[in-house]
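S.K.: fold the following.
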Amino acid sequence: MKQNKYDDSTFFSQYKEMARSTHGLEAAGEWHVFKSLLPDLNGKSVLDLGCGFGWHCLYAREQQASLVVGVDISENMLQKAREQTNDAAITYIQMPIEDIAFSDSQFDIVISSLAFHYIESFDTLCKKIHACLKPGGSFIFSVEHPIFTSRDEQDWHYDDHGNRLHWPVDQYQSEGLRKTSFLTDNVIKYHRTVSTYMNDVISAGFELKAIKEPMPSEEMMNNPLMFDENRRPMFLIISAQKASN
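M.R.: Got it, this is the predicted structure:
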């Protein structure tokens, strides 16, 4: 299923007001860890899957990447990306990321931020990514943590006064579709375990380099709204590499 909530006017009107939408990467709680896992981008070709507003594409060019391709299913997202991009070395393509069909060994680096939990066949996508990477190429991606996606509700348990008691985890081993609420109702996500994420990457031919479950940076923890983010992991980041030969 290739749901495109981002072209729903109600959903998008709320999404574009989120901090990470208006302020970019520095407003993303996981960015400081994601950035630390990126290889040297100077002179490299980069593919960004689920590029959204193009923040990662712009960053790659700031780091002197030679060319960048951003792929996203949403015309709304890509329209915003194009509005804030004035760089012939960045190309945006509208398509579901499951449908990519790039040439073998086309890119040095493939990245993705918070997109793959919307993808039903992650194992198939990993194989496509492995094929389009050059030998020795890097693959770094973030997803919502499986502790976060295990239940349809994807929310805290509260007491009678609205205080957050704990983050419940249930049906963790039952992988597959979750119909949840994020800005609007009926948002389709796909839950898979941490081990499935790692094993699908390995089965596609990659070597795992790092597994991270980031908390917000110290600077962001000064915001009282971020305090509870230390009570459960919200993000999973995996760094992998294609063999050199």
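
S.K.: contacts, neighbours, all on C-alpha from now
M.R.: Will do.

S.K.: where's the residue of the chain most remote from its centre relative to Tyr15, distance?
M.R.: Centroid-distance maximum for the chain: Asp160 at 34.4 Å, with C-alpha atoms, centre = their mean. To Tyr15, Asp160 is 29 Å away according to C-alpha to C-alpha, to the nearest Å.

S.K.: need the next SSE after the helix or strand harbouring Glu207, C-terminal direction.
M.R.: Element membership for Glu207 (DSSP states H and E) is strand 206-212. Using DSSP H and E, the helix or strand that directly follows strand 206-212 along the chain is strand 235-242.

S.K.: so what secondary structure elements neighbour that following strand?
M.R.: strand 133-144, strand 206-212 (3 or more C-alpha pairs under 8 Å, 6 or more residues apart in numbering; DSSP states H and E).

S.K.: now what about the strand holding Glu207, what contacts it?
M.R.: Residues from elsewhere that reach strand 206-212 (C-alpha atoms under 8 Å, 6 or more residues apart in numbering): 33, 37, 130, 198, 201-202, 236-243.

S.K.: next, the second sequence, to be compared with the first:
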Amino acid sequence: MKENPYNNPIFFQKYSQMLRSTQGLEGAGEWRELQKLLPDFSGKRVLDLGCGYGWHCGYAAGHGAAYVLGTDLSERMLETARIKNSAPAIQYRRSAMEDLAFPEGSFDVVLSSLALHYVRDFGPLVENIFRWLTPGGAFVFSAEHPVFTAYGSQDWYYGPGGEILHFPVDNYYYEGERDAVFLGEHVVKYHRTLTTYLNTLLNCGFCLKSVVEPQPPEDMLDLPGMRDEMRRPMMLLVSAEKPR
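M.R.: Okay, the predicted model is just below:
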């Protein structure tokens, strides 16, 4: 089943209040590290899978991309993207990323930000992305870290006084569906190991360029809950390249 929690009005309202929603890329704790992995966009054709509010589409267009296609399964997300990140070079399309079809070599860059953990079948999608890219093309993505997705609840273990004790990691090698709680709502996500993420890319023909487990920026550590993010990885950033 292709997940679309962002069309839930209650969930979407909660998401719209997050720092990354109100402040854009600068409100995302992983952005400064992800930005370092991005290629030169000048004259490039860019595909953003699970584009959300379109922040990365706007960034690519603002840095010279010739064409940017942002896709998302949530029409609520796309409506916001058209308002917040509109530019002549950008088009938006409602579609699950698993349902997309493009001719070989249609794009020079494929991006995906915090969307791949909603995808059940990672391998076939990566095969498609490899075909869609031109030789030398870049695939850059962020996803929730396997340590974060393994147990499923995505919440800390608390002591009797409500203090954080530790973060649970269990059933790590049992990949598949998880009932996660995000913004107080139950959401289906998919856990896969770090080995699966990286070896799938390699087996599909990609060359790995960078793998990053981003820490919160020092100037964000005083935000509520942010200092606890130093206790376990929450996100995984990967850049890969299709050989020339």
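
S.K.: where does the TM-score land?
M.R.: Comparison of the two superposed chains (TM-score structural alignment, normalised by the length of the second structure) gives a TM-score of 0.98, and 244 aligned residues with a C-alpha RMSD of 1.0 Å.

S.K.: and the strand holding Glu207 of the first structure, what's buried?
M.R.: 206-208, 211-212 (16 or more other C-alpha atoms under 10 Å).

S.K.: and stretch 42-54 of the first structure, by the same measure?
M.R.: 44-54.

S.K.: check stretch 96-113 of the first structure too.
M.R.: Quick answer for stretch 96-113 of the first structure (16+ other C-alpha under 10 Å): 96-98, 106-113.

S.K.: quick one: distance of that stretch to the chain centre.
M.R.: 14 Å (C-alpha atoms, centre = their mean, to the nearest Å).

S.K.: go on, stretch 221-232 of the second structure?
M.R.: 20 Å.

S.K.: contacting residues around the helix or strand containing Ser13 of the first structure?
M.R.: Using DSSP H and E, Ser13 of the first structure falls within helix 9-15. Helix 9-15 of the first structure has contacts (C-alpha under 8 Å, 6+ apart) with 5-6, 21, 76, 183-184.

S.K.: which ChimeraX command selects the buried ones in the residues you listed?
M.R.: Selection of buried members from the contacts of helix 9-15 of the first structure for ChimeraX, criterion 16+ other C-alpha under 10 Å:
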select :5,6,21,76
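
S.K.: which among the contacts of helix 9-15 of the first structure gets closest to Ser121 of the first structure?
M.R.: The shortest approach to Ser121 of the first structure among these belongs to Lys5, at 18.5 Å (C-alpha to C-alpha).

S.K.: distance check, the closest one against Tyr15 of the first structure.
M.R.: With C-alpha to C-alpha as the criterion, Lys5 of the first structure and Tyr15 of the first structure are 10 Å apart.

S.K.: before we move on, back to that, closest one of the buried residues of stretch 42-54 of the first structure to Tyr172 of the first structure?
M.R.: The closest of these to Tyr172 of the first structure turns out to be Gly50 (C-alpha to C-alpha; 25.2 Å).

S.K.: quick one: contacts for that closest one?
M.R.: Here Gly50 of the first structure is in contact with 70-73, 97, 112-115 (criterion: C-alpha under 8 Å, 6+ apart).

S.K.: can you check Ala81 of the second structure too?
M.R.: Applying C-alpha under 8 Å, 6+ apart to Ala81 of the second structure gives the contacts 52-55.

S.K.: let's see 6 Å
M.R.: 53-54 (C-alpha atoms under 6 Å, 6 or more residues apart in numbering).
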